[in-house]
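Asker: I'd like to go over a predicted model; first the sequence, then the structure.
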Amino acid sequence: MVQLNEEILHKVITKRPEISHKGTFGRVVLIGGNQQYGGAIIMSAEACIKSGAGLTTVVTAEKNHSALHARLPEAMVLAFWETTMIYQVLEKADVVLIGPGLGLDKAALTLLKGVLKSQKEQQWLVIDGSAISLFSEYNLSLKHPEQTVFTPHQAEWERLSGLSFIQQTDENNRAKQALLGAKIALKSHRTTIYDEAIAYYQNPLGNPGMATGGTGDTLAGMITGFLAQFEKNIDTIGAAVYLHSLIGDELAKDHYVVLPTSISEALPRYMKKYATERN
């Protein structure tokens, strides 16, 4: 077991090159937010953009477009029914996130199957929330598991792995991760990242104030934004997980509840700090 610490942030977060443009920091597509759960994908998008992703396109229910544009004018947006344009942006994406607030209906399943089928060799895929439940229920498969990250909470991991809460030991979790082949960021009060490249990473941070709706959506957006612009590996995932909780712990010193959007708001300042210290 490797316990995450601040060194992972100095290792991963780099100073932006002087000669760069928005394409330098990655093209991202985020898919989720049905008519009921639009806030989930909006929080993911905010975390992704404020962690530094260069170009972010959000595919969500048309009902959510005004709210998304009002909060995040930096994001581009498509509706679920704009199939041709969805696959055009997927074609160019460096990282795709699917699942936050997506729902479990037939349209959501169709989207997930399309994303899984279209994943390219160089493209990373983050699967969160509803998409994990659909993946498990319909026994779907991965095209490029080595470039795929699942971000389940313990109940979603139970569905994905078949392990009950009491069976979710590190040994069992690592065995199931090896079968899946994908990386697993298992969210709990002490989030653990499983990958065959290392024994596993454990995050020592986090607090009860973070136990509120949207915290996981924000983490998924951060992981996606980090993978878009930094090296695509387990260290980058670990850095996103650690910084998410580090900011949460700092906010909890003065706040009874740590709002996920407050974590996103603080991201640019914290990332500047660690990039500067590294350089």
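Answerer: Ah, there it is.

Asker: Could you use CA atoms for every contact and neighbour count after this?
Answerer: Fine.

Asker: Strands of the protein, start to end?
Answerer: With strands called from DSSP state E, the chain shows them at 2-3, 27-31, 55-60, 76-79, 95-98, 124-128, 148-151, 183-186, 192-194, 201-202.

Asker: Buried residues, the fourth one. List them.
Answerer: For strand 76-79, burial by neighbour count (16 or more other Cα atoms under 10 Å) applies to 77-79.

Asker: Export those residues to JSON lines and append columns for distance to Thr276.
Answerer: Listed next are the buried residues of strand 76-79 as JSON lines, based on distance: Cα to Cα, whole Å:
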{"residue": "Val77", "distance to Thr276": "33"}
{"residue": "Leu78", "distance to Thr276": "36"}
{"residue": "Ala79", "distance to Thr276": "39"}
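
Asker: Next up, a structure to set beside the first:
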Amino acid sequence: MNHFSQRPLGQTGLCVSALGLGTVKLGRNQGVKYPSAFELPSDEAAAELIRLANDCGINLIDTAPAYGTSEERLGKLLGAGARNWVICSKTGEEFENGQSRFDFSAAHTRKSVERSLKRLNRDWLDLVLVHSNGEDVDIIENSGAFDALAQLKQQGLIRAFGMSTKTVEGGLLAARESDCVMVTYNPQHTLEQPVLDECQRLGKGVFLKKALASGHLSGDDADPVQHCLDFAFAHPAVTSAIVGTINRHHLRDNIAKAKHSLSGA
């Protein structure tokens, strides 16, 4: 099967596929903003999905402590093959008893990363993003999270760090102060384009979240998924679009359409 060519993630030395596999749905089905309810997949179904993604050239997995049991499940499902993947996890948001809470302190950041390493069964993490609550600038400037991540990077426990942002100001600051920014960007949400422009100027990595609007796609286009992916990859700053699905047919479709977008066809 025709694979994705891997793209450099800014200046990190990491290379990733243009589509990343988001894994919220492997570990959490409470308090999520998807159009319809879903059951968490069995280990067998999850392993099959991961194998399909890898067979099709995807090498990037996105997870987080706030995604319920996602990290722990990935640690078991990937096993010795984990080294074939670029794994992006997060810190700052915890999801417990159906509620999110946030802690961006340096102490929690270090503890969170160490816990992710244990859950994912890794000696280091490729990328850790701060899971923002919307107060991006305050987190970067005052919480200690970025300082802790910079120390963890220096110690070799993570290779790169950044932020999953919610504001333009925070995205611009994260672009200047870290390795990678994850932004919301789709045809219905273009507000954060200045962050992409700044990342391009600085040579920093860009991950897109909600590239398919979390499944809330407009019916105005004949093929809304193709339209969204064409839109995503038209901006040269975009390294990867993170798309979460537990449906193998959707995954195959997303992969085919992403390749179509990238081919300029």
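Answerer: That came through fine. For clarity, every value in this text was computed on a predicted model and none was experimentally measured.

Asker: Any idea what the TM-score comes out to?
Answerer: Put the two chains on top of each other and the TM-score (TM-score structural alignment, normalised by the length of structure 2) is 0.39; 184 aligned residues with a Cα RMSD of 6.4 Å.

Asker: Among the buried residues of strand 76-79 of structure 1, which one lies nearest to Ala45 of structure 1?
Answerer: Ala45 of structure 1 lies nearest to Val77 out of these, by Cα to Cα, at 10.6 Å.

Asker: ok so, going back, out of the buried residues of strand 76-79 of structure 1, the closest to Ile237 of structure 1 would be?
Answerer: Ranked by distance to Ile237 of structure 1 (Cα to Cα), the buried residues of strand 76-79 of structure 1 are led by Val77 at 25.4 Å.

Asker: isn't the closest one right up against Ser66?
Answerer: No - counting by Cα atoms under 8 Å, Val77 of structure 1 stays clear of Ser66, with 9.8 Å between them.

Asker: Show me where structure 2 has its helices.
Answerer: Taking DSSP state H as the criterion, structure 2 contains helices spanning 24-27, 43-55, 70-78, 106-120, 136-142, 145-154, 168-177, 193-202, 224-234, 248-263.

Asker: so of the ones you listed, which one's packed in deepest?
Answerer: With neighbours taken as mean count of other Cα atoms under 10 Å, the helices of structure 2 reach their highest mean count in helix 24-27, at a mean of 24.

Asker: quick revisit: between the helices of structure 2, which gets nearest to Glu94 of structure 2?
Answerer: With respect to Glu94 of structure 2, and counting by Cα to Cα, the nearest of these is helix 106-120 at 9.4 Å.

Asker: could you give the angle of the closest one to helix 145-154?
Answerer: Between the axes of helix 106-120 of structure 2 and helix 145-154, defined by axes from the mean of the first three to the mean of the last three Cα atoms, to 10 degrees, the angle is 50 degrees.

Asker: Tell me the helices and strands packed up against helix 106-120 of structure 2.
Answerer: Helices and strands touching helix 106-120 of structure 2, as assessed by 3 or more Cα pairs under 8 Å, 6 or more residues apart in numbering; DSSP states H and E, comprise helix 70-78, strand 86-91, helix 145-154.

Asker: just checking, what packs against the first one?
Answerer: Okay, so that is helix 70-78 of structure 2. helix 24-27, helix 43-55, helix 106-120.

Asker: Mind putting those helices into CSV with distance to Asp126 of structure 2?
Answerer: Below are the helices and strands packed on helix 70-78 of structure 2 laid out as CSV (distance: least, Cα to Cα, whole Å):
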stretch, distance to Asp126 of structure 2
helix 24-27, 18
helix 43-55, 17
helix 106-120, 10
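
Asker: For Asp62 of structure 2, which of the ones you listed is the nearest?
Answerer: Once Cα to Cα is applied to these, the stretch that comes out nearest is helix 24-27, at 8.4 Å.

Asker: Okay, helices next: where are they in structure 1?
Answerer: 7-12, 38-50, 65-71, 83-92, 106-118, 130-137, 154-161, 170-180, 215-229, 234-252, 260-278.
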